[in-house]
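Student: Sharing a model that was predicted from the sequence below.
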Amino acid sequence: MNEPADARGPLGSPWSASVERGEDGALRVGGLDVRALADEHGTPAYVLDELDLRARARVLRLVFQAAFAEIGTGVDVYYAGKAFLSVAVARWVADEGLLVDTSTGGELGVALFAGVPGERIGLHGNNKSDGEIARALDARVGRIVLDSLDEVDRVADAVARRATGPARVMVRLTTGVHAGGHEYIATSHEDQKFGLSIAPAPDGGDSPAMTALLAVLARPELELIGLHAHIGSQVLDPAGFAAVTAKVLAVRAELAARTGVLVPEVDLGGGFGIAYLPQDVALAPERIAKELASAAAEAAAGLGTPLPRFSIEPGRAVVGPAGLTLYRVGTVKPVQLSDGTVRTYVSVDGGMSDNIRPALYGAAYHAVLADRVGSPDLVQARVVGKHCESGDIVVHDCLLPADVRRGDLLAVAATGAYGRSMASNYNLVPRPPVVAVADGVSRVLIRRETEKDLLALDQG
């Protein structure tokens, strides 16, 4: 449910820390009135609260370092660039002491262009091209996460051709621990494309994961620096992280028992859940850090092995709450449903091209009237886009003032992650700009696309 129309001060979850509603009902973010932002930058527009993003990155690093120092080991925090990556964002997270995780050549290229040193970048991907592998090796990235058995030889052979010295690699494990939201964002059950299963082969032989680990150790071109696992996205219960920690450390101990090699690092992935709705409770960084550290210490003690260095890969938890999207209202259409109730369809000037998640897997978002004090009477509303799809929904259900009308501004919270990064040009709609705000100043990080941009790719 929306906050009351006369609410004042910071709005709290799920908004960034600087979002507040003024006496005239207009939202402010980063010290700027959203009406001024809309006038200057147009709508729709992604608005990114720089100081909020930086603070979230910094807090994650500090609380994880403190929790793992208590158990006698270290931890690195990688920013998962897939959530949203631009040159400025790469620089911001690097400034705050984070490393950068990339999953494609494009993300790698942006991180390198931003000046992030290669050794502070990791490369993921279930289907890395030869070009992506070569670029990662040339950039001397800190690690390449191998996702399949054939990548072992492909990366090793690429190293041999380049004579660059051993490549630092991890092997991604599929542990069977599943957590998070929709099945499309679950990444650790057996029947999916990522990683190598730790389950024994049907004939009782080595698991695919162990087979790959032994293959890495057999190639002098590769340096096995660790094991990697990721259980899913938008995880709100830390129990899954504790379970996967025990499983990965058990594989590490088994490999050491068989080969004498005790890999120095374990990456536990990301997926820390955030608040999208006012009633949501995000997974607090302090809680997940302490529970992960405790689980790691307990598992290592039970196995009789020393603790490795750890790493994590939050993306959504850094950038998601720092972003909001501004829309301009167009058509407002009350629709009487078969049960006699009325749903008000509020159409905006964006839609599934700037936020595909509600259409793709039913993701829930929260919208408010952003530019004035609305009626105290509320209506059940559905915020929809301008695209030629009935599934073009921005917010499935929310309460909006009964007098919502054409020309109003709406703000949708927590769109910093996976909005711009998954955006498209469906119906040939240009993608919105990304506008950073801080201390009363706005600047464009990624400019709005134009029809000229669309035609520039069309060879006619």
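Tutor: In hand now; what should we look at? Predicted model only: the values in this text are computed from it and were never measured. Numbers count the residues shown, from 1 in each chain.

Student: Could you use CA atoms for every contact and neighbour count after this?
Tutor: OK.

Student: The residue lying farthest from the centre of the chain in helix, strand or coil?
Tutor: Relative to the centre of the chain, and counting by C-alpha atoms, centre = their mean, the farthest-placed residue is residue 340 at 40.0 Å. In three-state terms, and counting by DSSP: H, G, I helix; E, B strand; the rest coil, residue 340 is coil.

Student: State the distance from it to residue 384.
Tutor: Between residue 340 and residue 384 the computed distance is 21 Å (C-alpha to C-alpha, to the nearest Å).

Student: List the contacts of residue 299.
Tutor: When contacts are counted by C-alpha atoms under 8 Å, 6 or more residues apart in numbering, residue 299 touches 245-246, 249-250.

Student: Just give the number of residues close to residue 329.
Tutor: 23 (other C-alpha atoms under 10 Å).

Student: another structure for you, compare them:
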Amino acid sequence: MRAHEAGALHADINSRGPAWLRQPADPNDLVGHLWSATAEKADGVLAVGGVPLPDLVAEHGSPAYVLDEADFRARAGAFRDAFADYDVFYAGKAFLCTTVARWVAEEGLCLDVCSAGELSVALAAGFDPARIGYHGNNKTADELARALEAGVGRIIVDSFHELERLEALTAATGRAARVMVRVTAGVEAHTHEYIATAHEDQKFGFSITAGDALEAVRRVLAAPGLELLGLHSHIGSQIFDTSGFEVAARRVLALHARVATDLGVRMPEMDLGGGFGIAYTTQDDPAEPARLAAEMTAIVEHECRALGLDRPRLSIEPGRAIVGPSVCTVYEIGTVKEVALDGGARRSYVSVDGGMSDNIRTALYDADYSCTLASRTSTAAPVLGRVVGKHCEAGDIVVKDEFLPGDLAPGDLLAVPGTGAYCRSMASNYNHALRPPVIAVRDGVARVVVRRETEDDLLATDVGATR
């Protein structure tokens, strides 16, 4: 990406404020803060990265994930610059492919992986393993052995059994492991139950309250092959303010202080996790990286002063906040039908050629999305619509509620913004659907970075197949 282009987009992202969060005067326009920085409409046709989506679909088919390279790089750069004295780990679980891993490296970020598969992608991309962090609540001995062999920079340990495995492996191989201890701080993040990760009753981490976290630190310090970097805390996902981070930092730093006084060890690092929210609808107002950095740094420095601690080296792990807004999904409409609602109202059900196999988040998390007609201008009055998929499930919903043009018809294209995080990562072959491609766009050029699956791909693992 050209330096002046990256700088301009970076400045654009950091300058957006509450006054910018508004509905368009014309329903054919875009609600800007929901879309990637290069998305624009002309005569009703949506283009991203200079590529009109009808042209993209004509060449690559639909549905398709459209990845705005300039926007991704600008958002990565915004976090890198705002958190300049932190280690910024891109959370690969949001979306990862070799191309994205290379962009992450080129933008100066580290990389967080949480499975052997994600590690394989990172290594295949040539990512420096010393800049990789390895997460997961049930890493097998084989996975840990591979991480050690690759030279992964940090392993975030999550259980006593994992500590035992890691200690045995370091003793057997002679390879040392740099580790962080993941702790649960007892913070209730205001998010969906399944993506809140710092309260006590869940699967991740060692409890500070119960004393498990301190015991885990003791065990790491006693293990000859383990080097303790510090503590890791992650309070959840899709979080819009820093109040939860404040409570978590206070409790985690109190444990830092106790380790210093009781065990005589000053841990050099602390990871505050990620979970920074994005705008899926006009109701969402996410904080910009610069504001997050200022507030989170102030929180940590205040607590460190109160506890008499030197500020540890800090890390964060944005994933959704970088890739989420950088992707939209384009669909083709197949059918439209109206149904009667209670009270005499009506709803238009708009069926597209994808659904829960390419975006499970609406069904899984009750997530909200928006959408726009992407292939033409409409002067029809808006009607209450629901965008649904083609799978055999009543809960196969892409966009629960959206006012859409009343003249939508088969063959029209709809685009859904904010689909970069977890949509392709969680995509499935339900009903033997073929997972869509990821098409990167920049400067009027579209290129496939993850190809569309084929029926041959489906049958490749079916040992009874005859073709």
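Tutor: Sure, I can see it. These figures come from a predicted structure and were not determined experimentally.

Student: quick one on the thing from earlier: the residue farthest from the centre of structure 1 matches what in structure 2?
Tutor: Aligning on TM-score structural alignment places residue 340 of structure 1 opposite residue 344 in structure 2.

Student: What helix or strand is the counterpart of residue 82 of structure 2 in structure 1 located in?
Tutor: Aligning on TM-score structural alignment places residue 82 of structure 2 opposite residue 63 in structure 1. Element membership for residue 63 of structure 1 (DSSP states H and E) is helix 50-70.

Student: From the contact counts, what lies against that helix?
Tutor: Other helices and strands packing on helix 50-70 of structure 1, by 3 or more C-alpha pairs under 8 Å, 6 or more residues apart in numbering; DSSP states H and E, are strand 75-80, helix 87-95, helix 285-303, helix 316-319, strand 434-438.

Student: Kindly recompute the last result at 6 Å.
Tutor: Judged by 3 or more C-alpha pairs under 6 Å, 6 or more residues apart in numbering; DSSP states H and E, helix 50-70 of structure 1 is in contact with helix 285-303, helix 316-319.

Student: so where do the helices sit in structure 2?
Tutor: Secondary structure of structure 2 by DSSP state H: the helices cover 3-15, 53-60, 69-82, 98-106, 116-124, 141-150, 160-173, 212-222, 243-263, 289-307, 320-323, 361-365, 455-460.

Student: mean offset of the last one relative to structure 1 (after superposition)
Tutor: Okay, so that is helix 455-460 of structure 2. In the superposition against structure 1, helix 455-460 of structure 2 averages 0.8 Å from its aligned positions (mean C-alpha distance after the TM-score superposition for structure 1).

Student: In structure 1, what range does that helix match?
Tutor: Taking TM-score structural alignment as the measure, structure 1 aligns residues 451-456 with helix 455-460 of structure 2.

Student: Name the residues of that stretch that are buried.
Tutor: Judged by neighbour count (16 or more other C-alpha atoms under 10 Å), stretch 451-456 of structure 1 contains no buried residues.

Student: can you list the residues that contact it?
Tutor: Stretch 451-456 of structure 1 has contacts (C-alpha atoms under 6 Å, 6 or more residues apart in numbering) with no other residue.

Student: Give the burial count for residue 256 of structure 1, as a bare number.
Tutor: By other C-alpha under 10 Å, neighbour count at residue 256 of structure 1 equals 14.

Student: How about the contacts made by the aligned partner of it in structure 2?
Tutor: Under the alignment (TM-score structural alignment), residue 256 of structure 1 pairs with residue 260 in structure 2. With contacts defined as C-alpha under 6 Å, 6+ apart, residue 260 of structure 2 is in contact with residue 266.

Student: Would you mind measuring from residue 260 of structure 2 to residue 254 of structure 2?
Tutor: 10 Å.

Student: and if you look at residue 300 of structure 2?
Tutor: Going from residue 300 of structure 2 to residue 254 of structure 2 by C-alpha to C-alpha gives 11 Å.

Student: What of residue 432 of structure 2?
Tutor: Distance, residue 432 of structure 2 to residue 254 of structure 2, by C-alpha to C-alpha: 51 Å.

Student: can you tell me which residue in structure 2 aligns to residue 28 of structure 1?
Tutor: Aligned counterpart of residue 28 of structure 1 in structure 2: residue 47 (TM-score structural alignment).

Student: For that match, give its distance to residue 77 of structure 2.
Tutor: Residue 47 of structure 2 is 23 Å from residue 77 of structure 2, by C-alpha to C-alpha.

Student: do the same with residue 433 of structure 2
Tutor: Counting by C-alpha to C-alpha, the gap from residue 433 of structure 2 to residue 77 of structure 2 is 35 Å.

Student: Then residue 101 of structure 2?
Tutor: From residue 101 of structure 2 across to residue 77 of structure 2, the span is 14 Å (C-alpha to C-alpha).

Student: do the same with residue 193 of structure 2
Tutor: In terms of C-alpha to C-alpha, residue 193 of structure 2 sits 31 Å off from residue 77 of structure 2.

Student: can you check residue 96 of structure 2 too?
Tutor: To residue 77 of structure 2, residue 96 of structure 2 is 17 Å away according to C-alpha to C-alpha.
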